[in-house]
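1. what follows is a predicted protein model with its sequence.
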Amino acid sequence: MRISLFACLAISALAYGIPLQSKNTPVLAAIQPGSYFVEFQGEPARAECDSEHKQFYKEVTAAGINMYTRNTFKRLFNGVAIDLPNTRNLERLEGLPSVKRTWPMQMRSRSTAIPSTNVEPNLIFAHQHTGVDRAQAELGLDGRGIKVGVIDTGVDYMHPELGGCWKTPGCPFQYGSDFVGDGYDSGTTPHPKPDPDPRDTCDGHGTHVTGIIAAQGSKVKGVAPKVTLGAYRIFGCPGNGTGQSADDVILKAMEAAYADGMDVINMSFGGGSGWSEDPLSVAASRLVRKGIVMVASAGNDGSNGLYTSGSPGLGVGVINVASFENWMITSLSIDIVGVNKNTSIVHSPSGNNKYRFMFDTPADVVAPKDGAGTVEGCAPYAEKYTNKILLIKRGNCTFVDKAAYAQAAGAVGVMVYNTEAELMSPTSVSPNVTIPLVVIKAEDGQGILNELQVGAVSLTATNHTMSVSNPAGGQISRFSSWGPDPELHQSPAVGAPGGNIFSTFPLALGGYTSLSGTSMASPYVAGMAALILQARTKKIGVEEVRRLIVESAHPALEANSTAIMSPLRQGSGLANIWDSVNALATIDPSRLSLNYTESDTESSASWGLDGQQHVVGQSTRMLTLFNHSPTNFMTCTMTSLAAMSVSSYMANGSFTAVPRMWPNVNSTEVVATDTQPHAYIESPGLPIRVAPGTSQRVYVRIIAPTGLSTNDKWFYGGYLRFNLLWDDRVGTAQSLHVPYTGFVGDYTKLDVLSAPEGGLPFVSLKGSTDVLEDNAHVIIDSTHKLVVHYRLEHPTRLLKLRLVDDANATQGYLPNGYVEYIGRNYQSARGRYSNSTINGTLYQDTDLTKPFETTPGAYRVRIDALRPLRNPSDPEGYQIWHSPRFIIDSVSLAKNSTAVAQDFEGGEEILGNSEIF
């Protein structure tokens, strides 16, 4: 259970007291500290659900519990979403006979995808590398007859590339609903009614995503341009309030897509806890079980390293997708005129869609230093630059700050040159910024600087577009998130083009743009799923669709290396629909998670192989090969492909956000064979022959690296390449890949908290970072408090923060002192660590609903963090930290000021931003 730290809005205007189930129940602008999912005892989608809901309300009324019903659910989740104005009633609510459990709700954020820029059909370049062009041209596949639901920001269905229609005969859009309206997140309470339909003219994310699936080919040709579409809007316009959507709104959209009979659902958003137990992941898993192909973005937190894949993509059976860079960048151009050279360069979309980077007449370019003497534009300028375009270096402050300082100096536009080769998204949305800001490539920025050294530079920027080669084409996108999930399940599942993808955009915002993100990779695979369903006339199960996509993918090499990239970054590799639809075989399972080398519960002994015993570092897995050819025998051999090992720790034991890799791509050191995993078919003997239309079990033994230190906490992995040959006249041959990953050492002994020698955890006085000395005397009142700082280097299923006395007896839980299913702290600019305030209020219960005032006395802070895969009821399963002893001399709280929520003093939320990807 993760406590969301996003800002919540008060709902004092609502009438509490009577549980509501009205059809006119308003959509709330944001979740509250007391917003919960309440799950009932029975499974969803049963006739008994109605009576179970009625029984719950009878029990609530009898117990005198005041609450407000936000939404009710019966199809994917049996329960309700509620606001509980008095959270002290939570324990009573959980004790009702009809209640199974509760979860605090979260907000999922909308954000700019990670853009590049505008026009010409650069999806065509991607299609050439993924087999889409051949599948469309040679097999006539276009998605006809398949229903695809897009849960997103809505769509501008009046775009001519998307049909220019809504629910008319022959129109692609036959399904959909708006659950929020333009003004959602605006802070009004109760919220205005949603619009009649999900048209989006103000954001564009969902329009771009939909174009990747189904654009009809004037400037953009989608993967499956003839699918029938459902658009389900869960985000309002940018710039309103929190820019987020509540979990219950998203769940409503998922239920609506299911009720409309979607065959495929795309979800290009995420966040949550990073656990498969997250409610949206559970709901997505249920949709898979009901026969719907669920596709989701893996996330854009690759710079934060391992365990960054988010929900709902971690649901069982969900295809969560990593991003590969497109081979071309298509963009609106900027025409530069200098003394020595004139050139045209590409740029990102504007950081604010309302203010496009358009200059029909020449504008002068300058690159001044700011008031702090830097070229980064992070301080006010001493001079005025009226009607100038400012060239500013990326770094040290936000794009909003750079644009605001430039605007205050009179500038009419900003170009920020990146510190890396590629383009990226410059979010500059702010009510105080009314000039356009774009990002250009590092080399283009340097070129303009060189021209400025010899004379004046000017630019024009119109609707002229250009395409340039992307030097990173075919490589994994830097932003693409890593797996595994905290329980060692592989993530992502597969990769697809997602970096620099040109697609449709709302007509009011220019009609087209290029964006980057796993948001773009996910709909690419959703379109592929539609083509497979069409090719097999829908006579195929969800798991079979997943296998065809995942197993036919092609593993990629690490950039600037001959080594194969870890499956924890790319899944099975870059998807190829031509290979998928032509596959005559599949393998079950399609990926292998080997747990950890010192305890393999699925070892060879478990399979009953004669004479085989478990050996540390070795695992035997059973796979089933299916020969789908009705007429020809299939012969099989296997090649073992080792991938790079990765770790979140350096050789000196320090944590690193960017994973360390072995073999080191920048080293000429000879790689010993025992530092690489390998595998072989253990049974039956080779070659393996599988009769037409039958299956064959195969036992594969995988040997983990023995030359890598267990102290370095390595994840190893590789691919089992099954080489298949049929005895038909042409000798049909295909290769399928099954990725595997494992952990070197004992995963259950990993520390969750950062090592104390690294400086955390520690306790300090509020407003100070000085470590509190042993036996220090303190007072607690409205201005004097203590803060405990800690960092999670690994996700944990349960975190407890308590005050204990000299006998180590629990005196009470701190605010936010009992949290389940939480992710690790990211080590980027935000989220480096977390805080909890010792403010004089403690809690008797783990639901944190029974507060009481701390009494003077001697205390320590105790943190218990459950180690991976350990049982919460096992006291030996926790990493435990005790602070130095301190003495509270007095506690003085204002009357009725007992805290309910955690008081953060400068730290960040445990996970990074939850967002649209």
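-> Cool, the structure landed.
2. switch to C-alpha atoms for all contacts and neighbour counts from now on
-> Noted.
3. contacting residues for the spatially most central residue of the chain?
-> Centroid-nearest residue in the chain, with CA atoms, centre = their mean: residue 299, separated by 2.9 Å. For residue 299, the contact set (CA atoms under 8 Å, 6 or more residues apart in numbering) comprises 269-271, 308-310, 322, 479-481, 517-519, 917.
4. for the residues you listed, give me a markdown table that also has neighbour count.
-> Formatted as a markdown table, those follow (neighbours: other CA atoms under 10 Å):
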| residue | neighbour count |
| --- | --- |
| 269 | 29 |
| 270 | 30 |
| 271 | 28 |
| 308 | 31 |
| 309 | 36 |
| 310 | 35 |
| 322 | 39 |
| 479 | 23 |
| 480 | 31 |
| 481 | 30 |
| 517 | 33 |
| 518 | 35 |
| 519 | 33 |
| 917 | 31 |
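5. before we go on, here's another structure to hold up against the first:
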Amino acid sequence: MKVFAIISALAAATLVSAGKFHIPKGAKYDLQPNGYIIQYQDSVSRSNAHSNLKKHAIDYKVRNEYDVFNGAAITVTSDHDGDALAAVPGVKHVWRIQRYSVPKTTSNSGKVDEANSVHHMTGVDAAHKKLKLTGKGVKVGIIDTGIDYKHPAFAAAGATEGCFARYGKSCRVKHGWDFVGDAYNGDTVPVPDSDPMDCQGHGTHVAGIVGGNASNIKVGPKPVVPWVGVAPDVTFGAYRIFGCSGYTNTDVILAAMEMAFNDGMDIINMSLGGGSAYKENPTAVLADKLVSFGMNVAGAAGNDGTEGVWMVSDTGLGETSTSVASFDNAYGAYYTVSYAGGKYPYNFASAWGKAISLPASATLFPLFDKAGVLQDGCDANAYKGLDVKGKVVLVLGDYSRCGSVARGEVAKTVGVAGLLAASTPFGMTNLAGAPGLPMASIENRAGEALLAAYKKNPKNVLTWAKDPSSVKVEGGGAPADMSSYGLDGDLRSKPDIGAPGGNIYSSYPRAKGSYALLSGTSMATPYYVGSQALYYEKTKSKPNGVDIRRVFKNTATISKDWGSKTYVSAAKQGAGLINVWNALTTTTRLSPDRLDLLDSDNFQGVQKITIKNIGKKTETYTLSHVPADALNSYSKGNSWPHAKPIIEADHATVKFSANKVKIPAGKSVKVTITFKEPKAGNAKHFPIYSGYVVATPSREDSPAVHVSYIGLKGSVKKVPIMDKDSGLPLLAVRNEKGELSEVSGKNYAFNYKTAAPTVIVRFASHTPNFTIRVHHPTTKAFLGYMVSGQSGTAHFPTGRMTDLDSEGELSLAVFDWHGMVLPKDVPGEKPVFLAPSTYTLIVASQQKLTKGAYPADFEVYNLGNVIISA
């Protein structure tokens, strides 16, 4: 096994140095009680580490042991917290064990993508047809809910049936393990076994995108339309980390990553994430280690695009791993309706559940108001005096006043034959609809075309197609709204690249219907992974993870939003939409694969890139600059960033040391690039600007290559960290029933047992060090960092929160105080108890890219004095 060589390099020595304790967010439902991940110093052996824990009187149970990661997951049974673990000699990092849920994907009922249509967007179809690439010989590990390995889409080439003998000759799932068991929910004890059968569906769908093949199924469930994954001959490893419901935990994920490494997987797909974070999180740390040993790791960028900036997910944040954004599929197979010579796709309501078929007598009737404006159909009075009986009414698909059920019921009362809702601003909506009413969503452009034709001739006839047909969909081919925005807390460019993830048809467990159409960065990540497998096969090599990521980023397609004339920010699309054909045929390498300009205070305006000609002939390259949209998230002086950033034309100025360079075959040239920050854009609004530096070869048979850059105008240390828009941070009290209430007045009498003082915060962006400091009220002397029984010591880095938590409530980080503080941030320091008295509580969050000098480098909120009685 690969791991033996690594273990042999570890010396049995004990280092006396301080470890670092990291706490994610502090939300209770995110953390495993008393569970910790420990990473040892590189030169510390497992036996020495355990010996040191015992010497410090720490009682614990081992959950998992790790070799490549060089650490362990433990449940602490003694009265020790993460700070105590970090103080143990030989410990490098300590994290709370974090819970992960199966990523929420969007299920799209009622429509199915045309077979392989998504491959038109990326050049995968050309790689299949012209180069005959299938990913054969490449091993891909799927760390997920398992794989339904008996599904016929995973049968080996030439097999007439699916894989009915686990890991047999007819099956391409050759490796795997169930780390948890069916009953595991994140809190229960894992019951592992060798059977990674999927009982949820997510992992089977992901695996199908990488390398499923349902193009010629003869036995077993057949798809609505034939389809083939990106690399239909890859060999799979199925590493199941979820039960049939509930959560999984960081310790399980790390164990699966190491097994995938030991099983010889070439690439690991991790379509999961735990929210905004720094790169020093355990999955990203291990991913970087695995890449250094020859693997390739890709993680989903996250589905929090509607939350605004700073939300890219933790799994792909490693320096050498890849964070993958999602693009919507440009094509789909839909039922259509024809009108006045035009053919328009529609998405029927789930309550109707089938293609619409109406007679020619059911003509179109737009529901106008007196001013000639299309109405939403929510009010019965809108139909008063109108002859709509037996007609198909067209309404505006604005659902801010009422839903599809309500407007459908209103339409039924006036006897309409059907109802069409024109979406705003574009795309088609998934409607529930009213039972018994033919109802559907149509695109915005379709609504406009129908209205224009109606005004010319109201007697035009609607014709309903009996079968679906292939159409290019409105909004398709652009970055998905749900795909998360970067940056990370160090202003690094994440996500790295985009791939198709919206409306992707793939395999699903046979017990759940065999096939499904889903959307999410969970779908984009395996598309990227499958593309890498094609590259491995084409080059007959297994390049370093950074090198192959560079090739795909260099050759991606820089994309625009639907209907836009400008390019999407690199904070949304990374380097752009993956272009597999370009990656396979390029004769140029451009490095590094990103340029981080940072902010105005730390501006890295002079950058160097290296252009390498790997072709067989001398090449001349022309250098150019492609600016992208700038993102303004603080236009109103707000502390919580806009859910949808305001697009601005804030463009950097770019100057090259040479506008053209001539490079012989096999040689490289360095070019110096001088950037100047955008003249436009208000520095007080912290606009994130970006763009692309492009090197275009003179030969037409070699594609242009590019590298993205990104920066922030203004001082990032002034970007709000705490959500003061919601009146936070604030002081509250928790009673004996566990209920919280805000404290009013300055003389509230707390006590540690039945009325504990409680600090409530919301993180609006990253901070390298969030603290709650306890001071003496008169001398102002620092007494220590608050130690909360619920969330540990308030002294840790953290990323941004979502607006709402998993239960739909406002996301909050809550810190109850029962008198314990950590006096100093030094090795071996232990918490002490402060007797009831009067104390000053100060919430202080370190500003980004600062050295952490208090109070100059902190965003400080003085919550005042708390009077604590015995």
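-> Thanks, I have it. From a predicted model like this one, the values you see are computed outputs, not experimental measurements.
6. for the closest residue to residue 395 of structure 1 other than its chain neighbours, give its distance to residue 563 of structure 1.
-> If the residues on either side of it in the chain are set aside, residue 395 of structure 1 comes closest to residue 376, at 6.3 Å by CA to CA, 6 or more residues apart in numbering. With distances taken as CA to CA, to the nearest Å, residue 376 of structure 1 is found 37 Å from residue 563 of structure 1.
7. tell me which of these two has more neighbours.
-> residue 376 (21 against 18; other CA atoms under 10 Å).
8. run a quick neighbour tally on residue 163 of structure 1.
-> 17.
9. contacts only, for it.
-> 157, 171, 172, 216.
10. so the second one touches residue 165, yeah?
-> Yep, that's residue 171 of structure 1 we're talking about. Yes: contact criterion CA atoms under 8 Å: residue 171 of structure 1 and residue 165 qualify, at 5.9 Å.
11. in structure 2, which spans are helices?
-> 2-8, 46-55, 82-86, 124-129, 202-211, 250-262, 282-292, 404-413, 444-456, 521-539, 545-554, 570-573, 580-585 (DSSP state H).
12. which residue packs closest to residue 310 of structure 1, ignoring adjacent ones?
-> residue 274 (4.4 Å).
13. re earlier: just among the contacts of residue 163 of structure 1, which is most surrounded?
-> Busiest of the contacts of residue 163 of structure 1 [other CA under 10 Å] is residue 157, holding 25 neighbours.
14. alignment lookup: it to structure 2.
-> Applying TM-score structural alignment, one finds that residue 157 of structure 1 aligns to residue 149 in structure 2.
15. ok, that match - contacts?
-> Taking CA under 8 Å, 6+ apart, we find residue 149 of structure 2 in contact with 163, 166, 171, 173, 197.
16. kindly recompute the last result at 7 Å.
-> 163, 173, 197 (CA atoms under 7 Å, 6 or more residues apart in numbering).
17. out of these, which sit inside strands?
-> residue 173 (DSSP state E).
18. out of the contacts of residue 149 of structure 2, which is nearest to residue 583 of structure 2?
-> residue 173 (27.3 Å; CA to CA).
19. that closest one and residue 379 of structure 2: what is the separation?
-> 56 Å.
20. who's in contact with stretch 503-510 of structure 2?
-> Here stretch 503-510 of structure 2 has contacts from 108, 112-113, 148, 151, 198, 201, 204-205, 208-209, 328-329, 514-519, using CA under 7 Å, 6+ apart.
21. of the contacts of residue 163 of structure 1, closest to residue 811 of structure 1?
-> For the contacts of residue 163 of structure 1, the nearest to residue 811 of structure 1 is residue 157 (58.8 Å; CA to CA).
22. look up how far residue 600 of structure 1 lies from that closest one.
-> Counting by CA to CA, the separation of residue 157 of structure 1 from residue 600 of structure 1 is 52 Å.
23. return the subset of the contacts of residue 299 of structure 1 lying in strands.
-> residue 322.
24. what's the end-to-end length of stretch 188-195 of structure 1?
-> End-to-end for stretch 188-195 of structure 1, by CA to CA: 15 Å.
25. now do stretch 343-354 of structure 2
-> End-to-end for stretch 343-354 of structure 2, by CA to CA: 18 Å.
26. repeat that for stretch 280-296 of structure 1.
-> Terminal-residue distance, stretch 280-296 of structure 1 (CA to CA): 11 Å.
27. that's all I had, so thanks and see you.
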